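> Please find the sequence and the predicted model below.
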Amino acid sequence: MSNQVCAPALAIRRCCSDDVHHMLPLMRQLRYPTTPSVLKERLTMLEGHEQLCSLVAEVDGVVVGTIFLKQHQTHDMMKPVTSITALVVDEKHRGTGIGKRLLLEAETWGKERGSSQMFVSVAGDNNITSKSFYEYSGFTCTGYRLSKPLA
């Protein structure tokens, strides 16, 4: 009898609209109010979009994390940039390197499309933990996020 240790298999792939029920708990952990139908509509919009992307992390076939990306051209940069619009790893899987793997895949996606930089805004209750995670991952804090409602 063998004493083999089986490590969990981590896979990163493009998200699809069929992932909606696996994504709902992650969106709730981000405190994003959404319904299955609204989330399915948004995930369907992302499929095949050139400037928008959502990746998911699966451990042994179960979705445990996601990152949403947007590539855009700014007036002050020669090359486009990639923005992280959301990143979440399931609470039970945080601290295991899944967030870092999602970031590495996001960087690859941005580079493949010619982006020169990656940006992220950190706000909300978890901003200290999130800010530390991004700084540890090579991001530099260059300012503050300010917002104003338009409605």
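Nice, thanks for sending it over. Small disclaimer: the values here were computed from a predicted structure and weren't measured.

> going forward, measure contacts and count neighbours with C-alpha atoms only.
OK.

> mind listing what's buried in stretch 40-58?
Neighbour counts using 16 or more other C-alpha atoms under 10 Å place 40, 43-44, 46, 52-58 of stretch 40-58 among the buried residues.

> Comparison target, given below:
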Amino acid sequence: MPISIRLALLNDAATIATLSDQLGYRSQDDSIQKRLKQLLNNHDHLVLVALKDNEVTGWIHCFYNLRVESDPFVEIGGLVVDEGHRQSGIGKMLVEEILAWARKKGCEKVRVRCNVIR
């Protein structure tokens, strides 16, 4: 079955929490759900999930940054693909969706920060 990308939903919180554990961020489902609710109602944030066989296999969060000293940009705040689904193009698909969103927002740059351990 092909991989599809869609906006995250509040009922994705438990799976997002499980995947976040793979990044080393221990979070409770209810905490993720509270934050997700705020993010989904903010037009300067985008949270997407990847689905394979109707199962969430990855997620990405990005946000629009407007600064005095520089042109606006989008920053990727988090990206994870389930360990069992890596090397299958899911991460690339999620990033491509973010790049398209950034273009719609008028941003030429997308930034990402990463822990040196990763």
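Happy to help now that I have it. Here the structure is a predicted model, which means the values were calculated and not measured.

> before we move on, the earlier item: quick one: mark the members of the buried residues of stretch 40-58 of structure 1 that sit in helices.
If you go by DSSP state H, the buried residues of stretch 40-58 of structure 1 have 40, 43-44, 46 in helices.

> what's the matching range in structure 1 for the strand ranked longest in structure 2?
Longest strand in structure 2, counting residues (DSSP state E): strand 55-65. Matched against structure 1 by TM-score structural alignment, strand 55-65 of structure 2 falls on residues 62-72.

> Could you do stretch 89-106 of structure 2 as well?
Using TM-score structural alignment, the residues of structure 1 aligned to stretch 89-106 of structure 2 are 97-114.

> ok, and what's touching that stretch?
Contacting residues not belonging to stretch 97-114 of structure 1 are listed as 12, 55-57, 65-67, 69, 71, 79-82, 87-89, 116, 118, 137 [C-alpha atoms under 8 Å, 6 or more residues apart in numbering].

> what's the answer for stretch 81-96 of structure 1, then?
By C-alpha under 8 Å, 6+ apart, stretch 81-96 of structure 1 touches 26-27, 29-30, 64-74, 98-99, 110, 115-121.
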